[in-house]
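[1] here is a sequence with its predicted model. Questions after.
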Amino acid sequence: MTRSPAAWISILAGTGGLFAAPAAAQVYQTYGAHNPPGASPCQTQDCVYPRKEGEPPNPKWPDWWQSTWTMYRVYGPDYAKYPPPYAGKPPKGATYQTSSGATFYDSTWRGKSGEGAMMERYDSFCLPIFPLRNNYSCKFISLGNIAYFVAGKGRPKWMPPICLFSPLNHPPRPDFIKHLPYSAQDSARIGPGGQGYSFWVSADDGKVMQVGVTPDRTKDGGIMFGYGFQANAAGEMMPQSFYFSGYPLPPADAPYVSQNYRKFSATQPSPELWAEVAGLDPDTLPACQLFDPPKPASGLLTEGESTKAPTWGDIGRWKR
């Protein structure tokens, strides 16, 4: 039986913390964006950041939309000189890789697992936030509170084609930006009409370390999450980019990642997009193990790593 959000929070709280449950039952701290505020150590009531005088009002997503995007993975010894958000390509001098994908969103979807449907499709390089190589296609599909991961050809041999990413990870609500603090410095990098929202959180305790991308806090054990909007010709605020910390060490080597939207359309995606997972029972699926992949028999970490950095999956348990 698929448990309710309240049941998952109760079970995890009762077992000694967010990460005391089995791998298949992972609920990740998202500060209200993908699950209830009670799942994260928020510093504000209900993980909502009140806007200060002079800050712009919160933009909102349309009830449904779809868009392609270009993903920039910025890396190299001088990556910190080129912080996101990016108005277009990363600045001259930055070392980066370009790949593509698309997002499909429908907040009006309803089902037994909750509300909202979303797919993020990575065409040739998967999301680089895990301590894994990512040179394969993948998809994250959320139906209500259940989030699935679908891996394409070229995935690691141990990785199943479909697995349970989380039992409590719903698509962001249209007003999700209330869960992120406004950053004037981020907004300036987007350019005229831009609004940027971001913070760094500590992998040790999940507390917010800093508002805004700069200065870089990767070496301090920080993990960054940000989102940008920009006004179109009609003055409407439209999604501009989703920028965040990837896994900063090999094999992913992605200290900064930005998905810059192209061809954004406020149209309803086809329900066929969710068909791949719509009939699955999440309780019968294997755990994804993306944040904690199986280690080689040699005893090395993963794919030749000799050191380890914190990930979003480590928040609250890093260095325990």
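    Arrived safely.

[2] from now on I want contacts and neighbour counts done on CA atoms only, so please keep to that.
    Fine.

[3] hmm, P248 is touching T311, no?
    No: in terms of Cα atoms under 8 Å, P248 does not count as a neighbour of T311; the distance is 9.1 Å.

[4] between those two, who's got more neighbours?
    Taking neighbours as other Cα atoms under 10 Å, P248 and T311 compare with P248 leading, 26 against 21.

[5] list the contacts for the more buried one?
    Applying Cα atoms under 8 Å, 6 or more residues apart in numbering to P248 gives the contacts 75, 218, 254-256, 309.

[6] neighbour-wise, which one of those leads?
    Using other Cα under 10 Å as the neighbour criterion, Y256 leads the contacts of P248 with 28 neighbours.

[7] then this one, side by side with the first:
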Amino acid sequence: MNTSLLSRLFLLLLLLSPAAFGGQDSGAVYFTNGVHNNAGCNAQNGNCIAKRAPSDPTDPFFPAYWISDWTMYRVMHNYEKNPPPYSNPPSTLTPADYTVSRGTSYYDTTYIPPDGDGFGAMMEHYEQYCLPIFPIKDNHYTCTFVSLGNKAYFLTYPQDRPKDMPACCMFSPLNHPPRQDFIEHLPYSAERSKNLGGRVQAYALDLDSPAGPILFGYAFNKVSTGQPPYRSPQSFFFSGDTTVANAPIVSQNYTNFRIARPDPAQTWAQVAAMCPSNPPPCQLFEPPAAQSNGHKAQWNQLMQRKP
């Protein structure tokens, strides 16, 4: 058995049975191919940095801090022949193919958390429809993911909080915001970059899970704007829950992207206001019976795709 196969089998074992290899928190450290942590990344796999061809464009970077609204499309139909990235609204689909919700992202790589564990902060606020990647019966509730340094928290609100879900839980002790150069971990997709009249640079990672392939991708506008010039993100697209949530493809299309430092009182301070000193672990991937749709989650069982 060669070293590559052994390493993949070991990675699979880590992903499916992480508690066997670490302490109590290790089960909430998820493989993200280097985007949110370095779990599963090492010298043998190039530290999860995607190879680039000489003909590929240079990588875009996130600005040091920014705010952006976005429109989220949960695509249920016709996505096989019309894959993302999509325009806003998706011109290759009909309104009957998707539902629409909205939210806002906040990012500041200069932030240092009070406990000194890591750096950077990011908040993704989903208004009235939460991120549909979990095996939960009904995603029609407001939720927020907040990463402060290495720790990531999940928040819900009293107006529409699901039964048995706490106001705050610990999503992961090691899930930092994407670094400014995070795109180096995603392969460049020349085919997807042809979408939208060739106006975008698309990057996509196809991952395997026991429930089937999972897509994780970003598109950036090719033309730089701003001062200093930067290529702004156009969309974040990914696979969602295909059971009850009926979200085979989800696309968050950025609108009103601007270079502005988020107000800590309106963003990061929510964690201190809503979370106990030792938040309970989230049960999003293994929800209580009252919320579960009876199916296994995908995103907490990712593994690298075999060539």
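    Good, I have the coordinates. Keep in mind it's a predicted model, so treat the numbers as computed, not measured.

[8] before we move on, the earlier item: of the contacts of P248 of the first structure, which are still contacts in the second structure?
    Contacts conserved in the second structure for these, counting by both residues aligned by TM-score structural alignment, their matches' Cα atoms under 8 Å: 254-255.

[9] let me have the contacts of P248 of the first structure in TSV, extended by distance to A184 of the first structure and secondary structure.
    Below are these laid out as TSV (distance: Cα to Cα, whole Å; DSSP: H, G, I helix; E, B strand; the rest coil):
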residue	distance to A184 of the first structure	secondary structure
Y75	24	strand
T218	21	helix
A254	24	coil
P255	22	coil
Y256	19	strand
A309	29	coil
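
[10] ok, of the contacts of P248 of the first structure, which one's closest to P161 of the first structure?
    Nearest to P161 of the first structure, judged by Cα to Cα, of these is A254 at 23.7 Å.

[11] follow-up on the earlier one: any idea which of the contacts of P248 of the first structure is closest to T15 of the first structure?
    A309 (25.7 Å).

[12] mind listing the strands for the stretch 51-200 of the first structure?
    For the stretch 51-200 of the first structure, the strands defined by DSSP state E, counting those that start in this stretch cover 64-75, 95-111, 114-122, 138-143, 146-151, 162-166, 182-183, 194-202.

[13] between those strands, which one is closest to L285 of the first structure.
    With Cα to Cα, the closest approach to L285 of the first structure among the strands of the stretch 51-200 of the first structure belongs to strand 162-166: 5.5 Å.

[14] so for Y49 of the first structure, which of the strands of the stretch 51-200 of the first structure sits nearest?
    Nearest to Y49 of the first structure among these is strand 182-183 (8.3 Å), distances taken as Cα to Cα.

[15] residues contacting the counterpart of N150 of the second structure in the first structure?
    Matched to the first structure by TM-score structural alignment, N150 of the second structure sits across from N145. For N145 of the first structure, the contact set (Cα under 8 Å, 6+ apart) comprises 5, 35, 113-115, 167-171.

[16] now render those as CSV, adding neighbour count.
    Shown next, in CSV, are the contacts of N145 of the first structure (neighbours: other Cα atoms under 10 Å):
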residue, neighbour count
P5, 20
N35, 23
S113, 19
G114, 16
E115, 19
P167, 26
L168, 26
N169, 25
H170, 24
P171, 24
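
[17] between these, which is nearest K92 of the first structure?
    Nearest member of the contacts of N145 of the first structure to K92 of the first structure, counting by Cα to Cα, is P171, at 34.3 Å.

[18] next one: the aligned partner of the closest one in the second structure from R192 of the second structure, what distance?
    Correspondence of P171 of the first structure to the second structure, assessed by TM-score structural alignment: P177. Applying Cα to Cα, to the nearest Å, the value for P177 of the second structure to R192 of the second structure is 25 Å.

[19] and the residue lying closest to L143 of the first structure once chain neighbours are set aside, how close does it get to A147 of the first structure?
    In this structure, L143 of the first structure finds its nearest non-sequential neighbour in A117, 4.7 Å apart by Cα to Cα, 6 or more residues apart in numbering. If you measure A117 of the first structure against A147 of the first structure using Cα to Cα, the figure is 10 Å.

[20] show me which of the two is the more surrounded one.
    Neighbour totals were compared for A117 of the first structure and A147, and A117 leads with 28 against 24 (other Cα under 10 Å).

[21] the stretch 151-300 of the first structure: helices as residue ranges?
    Per DSSP state H, counting those that start in this stretch, the stretch 151-300 of the first structure carries helices over the ranges 184-190, 275-278.

[22] quick one: residues in contact with the first one.
    This points to helix 184-190 of the first structure. Helix 184-190 of the first structure is contacted by residues 84-87, 194-198, 212-213, 228, 230 when judged by Cα under 8 Å, 6+ apart.

[23] kindly report the same for the shortest one.
    Residues outside helix 275-278 of the first structure that contact it (Cα under 8 Å, 6+ apart): 141, 143, 148.

[24] and if we set it to 10 Å?
    By Cα atoms under 10 Å, 6 or more residues apart in numbering, the surrounding residues in contact with helix 275-278 of the first structure are 111, 141-143, 147-150, 162-163, 271-272.
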